[in-house]
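Asks: predicted model and sequence below, questions to follow.
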Amino acid sequence: MLLWAVGNVSAHAQTFNVADYGAVADGASYSTAAIQAALDDCHDKGGGTVLIPTGTYLTGSIRVYSHTRLQLAPGATLLGSKRLEDYDEEHPHLIWGDSIERFRLSGDGVIDGQGESFFDRSGRSWKAEKGARPAPWILITNSKDIQVEGVELVHSPAHVLVFQKCKNVVVRGVSIRNDIRSPNTDGIDIKGCRQVLISDCFISTGDDAICLKSAQDTVEQVVVSDCILISDDAAVKFGTGSRYPIRNCQFSNINISGTRYGIAFFMTQGGIFEHCQFSGILIETGSRHKTEYPIYMDIDKRSVEQALGRIRDIDFSNVKIITRGNILIGGQAGHPVSGIRFNGVTMALTELTDLRAVSKKPRGNKSFLTLPGMEDFSAVPAHFTLGYVKDVKLEDIRISHQFGESPYQRHFFHFQEAEAIQLSGLQLPPEMRGRKKIHQKGEVSLTIE
């Protein structure tokens, strides 16, 4: 993968200090016009650095341009307005850029969205009225050679950092912190992008931490490494937007905790997820939800007329799991999940959820209706459930129970309509070894070594 090597954003070493344009660092006076004037002037003069100096600057929507570095000095805070009318009606975002190149957002400062002001916090779960908040919060579209580095992004009112139809994107050393109760506050969304690197980031949020979506275009060559992810939903999510392929992605050295899904694949729009690797992953689930899935894959569709998609050639190696939930891999008749590899997976069960009480499988969006004829394996009582799968290797799998008595019982493995399954190097507690812990249903071809 060739990624943009970050250098000067312009041949000009110009710095445009927003204070020189009238920005006031008191956190109460609106500085939108002054910040935008500095950005416009920088753009008109061929590019350079727009500096947010130490202090707190209140602002609404600002537009960024090519060959520009928006730099936050140590102790600088860019404070998003609490009033929706301060955001551009056509582009309701705090920061946005379209069809730009070589833009960099960086520094040691903070961007604070004051997101709590856009939520109804009177109930147990926070709520937001549709169209009543700036969303997405930071949006870059149709662009290339983009970098976000070092900044802290806190209290977003919506999806935090969204790249749409972009190429050569680097996000490094960024901290994203939202209240775990805040809905629709995805950390980083990659939508129809190519060549994306995310590394050394801390993301704690009330929705998906890192989400790849291909509803509008292909997503490929995404590399994520050395990150800490805390999410109330999915730490890493593919879909549900999945009309085009998501392929050739690598995730490594990632610490996941407090989440409903560690890694989730929601194929709902007839596309394909393929050729992706996950290695060196620690997943500790722990959420407010009834069910938890350290790894979840599902092929489904949103409408009766829609074609079913495919999931194939996904590798998991050196994965440690701590959970009360289970791993579920589910395809459909004629559309099996295929070419899946688990190698060196340790699964420690802290307790057992009553899976038989599950009313229906999760579909990635609570508004999606359950369609007739779609297989649902969510109520199968097993640590590993694999239904309508083909060419699956499970190597060096270790399962342990870290609890005493439980009123619920599970199979270690459940295979249903499964072809060419290879199971080797299985390690179970001494008192629970043996093939009797493997449950089969339908046509199953299984080799155990």
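Replies: Received it, and whenever you're ready, just let me know what you need.
Asks: CA atoms for contacts and neighbours, from now on please.
Replies: OK.
Asks: how close does the residue lying closest to residue 333 once chain neighbours are set aside get to residue 58?
Replies: Closest residue to residue 333 apart from its sequence neighbours, by Cα to Cα, 6 or more residues apart in numbering: residue 388 at 6.3 Å. According to Cα to Cα, to the nearest Å, residue 388 and residue 58 sit 54 Å apart.
Asks: again, but for residue 446
Replies: Distance from residue 446 to residue 58, by Cα to Cα: 62 Å.
Asks: my guess is residue 323 contacts residue 399, does it?
Replies: No - Residue 323 is beyond contact range of residue 399, at 11.1 Å (criterion: Cα atoms under 8 Å).
Asks: can you pull the residues that touch both of these two?
Replies: Listed as contacting both residue 323 and residue 399 by Cα atoms under 8 Å, 6 or more residues apart in numbering are 347-349.
Asks: sorry, back to before: quickly find the element holding the residue nearest to residue 333.
Replies: Using DSSP states H and E, residue 388 falls within strand 382-401.
Asks: that strand: how far from the chain's middle?
Replies: 24 Å (Cα atoms, centre = their mean, to the nearest Å).
Asks: related to what we said a few turns ago, so for residue 323 and residue 399, which sits in the more crowded spot?
Replies: residue 323 (25 against 18; other Cα atoms under 10 Å).
Asks: which residues touch that one?
Replies: 283-286, 292-294, 347-351.
Asks: ok, the residue nearest to residue 333 - contacts?
Replies: 330-333, 335-337, 416-418.
Asks: check the residues you listed and tell me the two furthest apart.
Replies: 335 and 416 (13.6 Å; Cα to Cα).
Asks: for these two, work out which one has more neighbours and name it.
Replies: residue 416 (20 against 17).
Asks: wait, that one touches residue 438, no?
Replies: No - using Cα under 8 Å, residue 416 is not in contact with residue 438, being 10.9 Å away.
Asks: next helix or strand past the strand holding residue 388?
Replies: Next element after strand 382-401 (DSSP H and E): strand 411-424.
Asks: take a look at this one as well, against the first:
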Amino acid sequence: MTSRTCEPPVPSLSGTVAKASPAPKPHLYPSSLRRSAVFRVRVGGIPLDVLHHEAAHHASFECGGPVEVEIEIEMTGSPQPGTFFIRPLVLGIETTLSERRLHFTLPEPRNLQIEVAGQPLLYLYARPFAPATPTGPDVRVFETGRVHEAGLIHLREGETCWIEPGAVVRGSIRAYHVDGVRIGGYGILDGGYWVERGDGERRKGIVLDHCTNARVDDILMLGPCQWMLVLGACTDVSVHGLRQIASEMSSDGIDIVGSRKIRISGCCLHNGDDNIAVKSLSNTSRPDERLPLSPAIKPWTGTVEDVVVSDSVFYNINGGSAMEIGYETTTEVIRDIHFRNIDVLAVHEFGSVFGIHNGDRACVENVTWDTIRIEHHFDTLIDIRTLKSRWNTDPVRGHVRNVAIRNVRALKSQHNDGYTVSIICGHDAAHPVTGVVFENFELGGRHVANADDLDLVTRHAHDIVFR
């Protein structure tokens, strides 16, 4: 019989009795996994397993309400902590630092990034209490407390792959031309399997290939990996609460390729390339690991439309964009793409925050960014172009039209002035960019009223409006 500790009721401000929140539940992992030598974390007085990853250390737990957090820092290379941030900054978490310890209250389940100068990044994933593990003949469960050397997992019609909290699955997941597959749970999918035990090559983490009515929820994906999650020629897919840590070039977060009716929300993505990439491409000349599963390789081309990415956190290093359309745009139309309520923690090196790179024949139209907060960027803030590049195959160029960028708050640093630019350029007079509206755009605390305020470079670009 399982015992349960009874907690006393908590008086509410109104004088009635409110129920106390349950104690937080840590995610505990097998002892074989490498722990952080820098961070020790307690939530509600309960110690967490803090795991080491080359890109960022991480820990996770479940809670139902406010929880006290203490982070002890074993400094490397510096005797005392320096500058620190708890991101996203919009949360406004008040923090004290005393004797190498950070103390703060997390009001609700959220994904946090803790940055301490000179130390590795730390992700603290506070998740709502996990639902019960699903059961049934079409459910494949990877149990908690184990490292599962799975290799290639092939999901069939209606199957669920469930990775329990504290479970680590090493390998990758594929589904081809099926309906109703689901991938979920709070556990880890580790893409390092193929590098360490397979053919020595990085592979894509999850590929849903010509699938319909699919869901990907809550798991933590770790690199080294190529494209982390690929939706190739899919329809009606929901991705919610996905977390990723990877730093390698081409470790795109979520690639939406030739797909329609896509909903992405509540994600926290740390990638070495585009966090979100919207594309259309053939991908038949390099089928890679699709080949054993696909009796006939079909391209990931076709109209891309009705895509909504919302309520998410992005961190980008090495290159690519936080939010990208392109470069591969081999289709007639890419339209109705919407990004809403996004926190961009950083775009480092030569990437951009807002990116459209239309290199093939598509007409890219009706794209909106609304309520975007940017904490750090460097090379390019906005990069909207029709162009020709080494990634493209169509002999003709396309168009970009009807783009709205609204309600943006972008911070500036000493690294921006004289270095950061924005670009809006058509390929030539016949393939322009037309109809770009900036509304309520704030950069470094100042309203952007014209192109000069953005250091904006234009060519074959028309109807650019500032409000």
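Replies: Looks like it came in fine. It should be emphasised that the depicted structure is a prediction, and the values quoted were computed from it without experimental measurement.
Asks: could you quantify their similarity as a TM-score?
Replies: Remark: TM-score between the superposed chains equals 0.61 [TM-score structural alignment, normalised by the length of structure 1]; 296 aligned residues with a Cα RMSD of 2.8 Å.
Asks: just to revisit the earlier point, for residue 279 of structure 1, state which of the shared contacts of residue 323 and residue 399 of structure 1 is nearest.
Replies: Using Cα to Cα, these come closest to residue 279 of structure 1 at residue 347, 14.8 Å.
Asks: part of a helix, is residue 313 of structure 2?
Replies: No - applying DSSP: H, G, I helix; E, B strand; the rest coil, one finds residue 313 of structure 2 to be strand, outside a helix.
Asks: what residue of structure 1 takes the place of it?
Replies: The alignment partner of residue 313 of structure 2 in structure 1, by TM-score structural alignment, is residue 228.
Asks: for its match, give me its contacts.
Replies: 200-203, 254-256.
Asks: same thing but 10 Å
Replies: 175, 199-204, 209, 235, 253-257, 282 (Cα atoms under 10 Å, 6 or more residues apart in numbering).
Asks: what's the answer for residue 353 of structure 2, then?
Replies: Per Cα under 10 Å, 6+ apart, neighbours of residue 353 of structure 2: 274-275, 314, 316, 320-324, 344, 346-347, 372, 374, 376-383, 422.
Asks: same deal with residue 183 of structure 2?
Replies: Residue 183 of structure 2 touches 139-140, 155, 159-163, 173, 206, 214-219, 239, counting by Cα under 10 Å, 6+ apart.
Asks: ok, the alignment partner in structure 1 of residue 304 of structure 2 to residue 146 of structure 1 distance?
Replies: Counting by TM-score structural alignment, residue 304 of structure 2 lines up with residue 219 in structure 1. In this view, residue 219 of structure 1 and residue 146 of structure 1 are 16 Å apart by Cα to Cα.
Asks: of these two, who's got more company?
Replies: residue 219 (28 against 25).
Asks: could you measure from the residue nearest the centre of structure 2 over to residue 312 of structure 2?
Replies: The centroid of structure 2 falls nearest to residue 269 when counting by Cα atoms, centre = their mean (2.5 Å). Residue 269 of structure 2 is 8 Å from residue 312 of structure 2, where distance means Cα to Cα.
Asks: try residue 340 of structure 2
Replies: From residue 340 of structure 2 to residue 312 of structure 2 the distance is 8 Å (Cα to Cα).
Asks: which residues are in contact with each of these two?
Replies: Residues touching both residue 340 of structure 2 and residue 312 by Cα under 10 Å, 6+ apart: 265, 372.
Asks: so for those two, which residue has more residues nearby?
Replies: The neighbour comparison of residue 340 of structure 2 against residue 312 (other Cα under 10 Å) goes to residue 312, with 23 against 18.
Asks: quick check: that one touching residue 244?
Replies: No - between residue 312 of structure 2 and residue 244 there is no contact under Cα atoms under 10 Å: 11.9 Å.
Asks: find residues that contact each of those two.
Replies: In contact with both residue 312 of structure 2 and residue 244: 267-269, using Cα under 10 Å, 6+ apart.
Asks: residues near the corresponding residue of structure 1 for residue 219 of structure 2, how many?
Replies: Structural alignment (TM-score structural alignment) places residue 219 of structure 2 against residue 151 in structure 1. Neighbour count of residue 151 of structure 1, defined by other Cα under 10 Å: 23.
Asks: what does the residue nearest to residue 333 of structure 1 align to in structure 2?
Replies: Aligned by TM-score structural alignment, residue 388 of structure 1 pairs with residue 460 of structure 2.
Asks: if we can go back for a sec, now for the contacts of residue 323 of structure 1, which pair is the farthest apart?
Replies: Among those, 283 and 351 lie farthest apart (Cα to Cα), at 15.4 Å.
Asks: of these two, which one has the most company?
Replies: Set residue 283 of structure 1 next to residue 351 and count neighbours by other Cα under 10 Å: residue 283 wins out with 26 against 17.
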